[in-house]
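In: sequence and computational prediction follow.
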Amino acid sequence: MSIDMNGLTADVSTHGTQTVVALAGEIDLSNHVALRTALNDLIVGGSVDLVLDLTDVTFMDSTGLGAMIGTRRRVHAFQGSLAIVLTNDAILRVFEVTGLDKVFDLYDSRAAALRKPDTNLSQA
């Protein structure tokens, strides 16, 4: 399934019990509400073990971080998990500067996030 959100696209696929949401484009003020809504719909629909793949995200502002924080809260309220795949150093830096790299489970590849090893970018 593919979702278009004003310059941001999301391709959703299922891998075992995990749902991968591969995002591409910019996450900003113009589309963060649509992103929150799409992620919330997945969670309420039963997809509570999410992998957000930000590999193709080229920019993310504070509203994007807010969407990530809200998604983490909702997933945990449903006893689920959230893993984030980051390969863009600039976006990883946003997580580091805000201290959110200590809050989220960050991985450097989708394969690693799907395996959910004990070692991830947050713990490295």
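Out: On my side now, so go ahead. Numbering: from 1, shown residues only.

In: only C-alpha atoms for contact and neighbour calcs from this point on.
Out: Noted.

In: which helix of this protein spans the most residues?
Out: For the chain, the helix that runs over the most residues, judged by DSSP state H, is helix 62-77.

In: look up how far Leu42 lies from the most centrally placed residue in the chain.
Out: In the chain, the centroid-proximal residue (Cα atoms, centre = their mean) is Leu52; its distance is 3.0 Å. Separation of Leu52 from Leu42 (Cα to Cα, to the nearest Å): 12 Å.

In: ok, second structure coming up, stack it against the first:
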Amino acid sequence: MARLDRTTDTVTVVLTGEVDVLTVDQVRSALAEAIAARPRSMTVDLSDLSFIDSTGLGALVFGFQRARDAGITFRLSRPTSGVRQILVVSGLLEVVELED
């Protein structure tokens, strides 16, 4: 579901499969662990994510807010078309940076 990749200044959280009420705790834990590493920047890779529900969006907001409070740049990366549509409709992309 969630995997961390670390370089010296960047932590990437890779989300795979589906993020929903059954898996959101794993995502929150991975985001919290990434923030605890105190990187300069943090990227959430969505390229292998097939679905995200409102609880998953809430976890991304949680990660964004915690990273911002810690002075860590937070961005989303490479969402699939279906996930991108959910991010757009939710309004999350109005506050969180997106890399393609």
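Out: Received, thanks. Note that the structure is a prediction, hence the values are computed from the model and not measured.

In: and the TM-score between these chains?
Out: For this chain pair, the superposition-based TM-score is 0.90 by TM-score structural alignment, normalised by the length of the second structure; 100 aligned residues with a Cα RMSD of 1.4 Å.

In: what's the match for Asp101 of the first structure in the second structure?
Out: Aligned by TM-score structural alignment, Asp101 of the first structure pairs with Leu93 of the second structure.

In: you'd agree that match is up against Gln85?
Out: No: look at Leu93 of the second structure against Gln85 with Cα atoms under 8 Å: they stay out of range, at 10.1 Å.

In: max-length strand in the second structure?
Out: What stands out as the longest strand in the second structure, according to DSSP state E, is strand 41-52.

In: corresponding residues in the first structure for it?
Out: The aligned range for strand 41-52 of the second structure is 49-60, by TM-score structural alignment.

In: please identify the buried residues of that stretch?
Out: Residues 49-57, 60 are the ones in stretch 49-60 of the first structure that count as buried (16 or more other Cα atoms under 10 Å).

In: show the contacting residues for the residue nearest to Ala32 of the second structure when sequence neighbours are not counted.
Out: Excluding the flanking residues, the one nearest Ala32 of the second structure by Cα to Cα, 6 or more residues apart in numbering is Gly63, at 7.0 Å. Applying Cα atoms under 8 Å, 6 or more residues apart in numbering to Gly63 of the second structure gives the contacts 28, 31-32, 35.

In: across to the first structure, which of those residues hold up?
Out: Counting by both residues aligned by TM-score structural alignment, their matches' Cα atoms under 8 Å, the first structure reproduces these contacts from these: 28, 31-32.

In: counterpart of the residue nearest to Ala32 of the second structure over in the first structure?
Out: Checking TM-score structural alignment: Gly63 of the second structure goes with Thr71.

In: how far away from the center of its chain is stretch 54-72 of the second structure?
Out: 8 Å (Cα atoms, centre = their mean, to the nearest Å).

In: please apply the same query to stretch 85-93 of the second structure.
Out: 13 Å.

In: and stretch 14-34 of the second structure, by the same measure?
Out: 8 Å.

In: dump the buried residues of stretch 49-60 of the first structure to CSV, plus distance to Asn31 of the first structure.
Out: Below are the buried residues of stretch 49-60 of the first structure laid out as CSV (distance: Cα to Cα, whole Å):
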residue, distance to Asn31 of the first structure
Asp49, 23
Leu50, 19
Val51, 19
Leu52, 16
Asp53, 17
Leu54, 15
Thr55, 18
Asp56, 16
Val57, 13
Met60, 11
